[in-house]
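Chemist: Below are the sequence and a predicted model for it; my questions follow.
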Amino acid sequence: MFLIDCPYCGPRAESEFRCGGETHIERPGPYDEVTDEAWSDYLFYRQNPKAEHRERWVHAAGCRRWFNVARDTVTHRIIAVYAIGETLPAAAGEPR
């Protein structure tokens, strides 16, 4: 178990949170020009790197708010926690 620093509640146990998958995914558009292949890629395909990854998390057993986490998927080390709508903090590196 590890601690996640909720940007709204502070550090809490991992068991209070749920991962919502990859973040910073752009919806294809304009809608009337999107191919079936591009739409299925958007809906179903996600990166699953063995390295640093950006994810959405929700504090399910706390404030119930969503936020972003940059996390190493091998070591589970959390690199940065930042609010939805914000970009990855500069100290953590550039977003992919």
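Modeler: Right, received. Where do you want to start? Numbering: from 1, shown residues only.

Chemist: Going by C-alpha atoms from here, please, whenever you check contacts or count neighbours.
Modeler: OK.

Chemist: Residue 50 reaches residue 76, doesn't it?
Modeler: No - under the criterion of Cα atoms under 8 Å, residue 50 makes no contact with residue 76, lying 10.6 Å away.

Chemist: all strands for the protein, in order.
Modeler: 3-6, 10-13, 18-22, 52-58, 66-72, 78-83 (DSSP state E).

Chemist: Put this next to the previous one:
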Amino acid sequence: MLLIHCPYCEEERPELEFRHAGEAHIARPADIAAESDADFEAYFFIRKNPRGLAYERWRHIHGCARFFNAVRDTVSDRILTTYKAGEKKPDPARFRAPDTAQSIDEQAAPEPSAKPRRTAERERKKDTAR
């Protein structure tokens, strides 16, 4: 279960208290009635689906009930930071791993081991018992 930090309540709470509210930082057209059908479709329906950093809106429905923004790594499903609605979105370079020049979304996922961990541990115990 994810623990999400609410920037208004100033505490981490379980993800069950929150609702995802879509992509953050989408600018609403000034005169929506004057928009072409294609432009309205792009504004209303089309969303990014990035692999890596995603800027999202969340709502703390079982707490303060306020909307806030979060930066989430879609590969690892970790929420890297949260910030209040209306604040400027954080620079993606801030989320670069300290020991590499890659950002979190550029890092390769770890290779799965050939055998489950418990199976490998059992085999080691059998080898040492012999």
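Modeler: Done, it's in. Here the structure is a predicted model, which is why all the values come from computation and not from measurement.

Chemist: Can you pull the TM-score for these?
Modeler: The TM-score (TM-score structural alignment, normalised by the length of structure 1) is 0.86; 93 aligned residues with a Cα RMSD of 1.7 Å.

Chemist: returning to that earlier point: so which of residue 50 and residue 76 of structure 1 has more stuff around it?
Modeler: residue 76 (13 against 10; other Cα atoms under 10 Å).

Chemist: Walking through structure 2, point out its helices one by one.
Modeler: Taking DSSP state H as the test, the helices found in structure 2 are 37-44, 117-129.

Chemist: Please work out which of those helices is packed deepest.
Modeler: Compared across the helices of structure 2, helix 37-44 shows the largest average neighbour count, a mean of 12 (mean count of other Cα atoms under 10 Å).

Chemist: Ignoring the adjacent residues along the chain, who's closest to the spatially most central residue of structure 1?
Modeler: Centroid-nearest residue in structure 1: residue 55, 1.7 Å away (criterion: Cα atoms, centre = their mean). Using Cα to Cα, 6 or more residues apart in numbering and skipping residues adjacent in sequence, the residue nearest residue 55 of structure 1 is residue 22, 4.4 Å away.

Chemist: Roughly how far does that neighbour sit from residue 9 of structure 1?
Modeler: As for residue 22 of structure 1, its distance to residue 9 of structure 1 is 22 Å (criterion: Cα to Cα, to the nearest Å).
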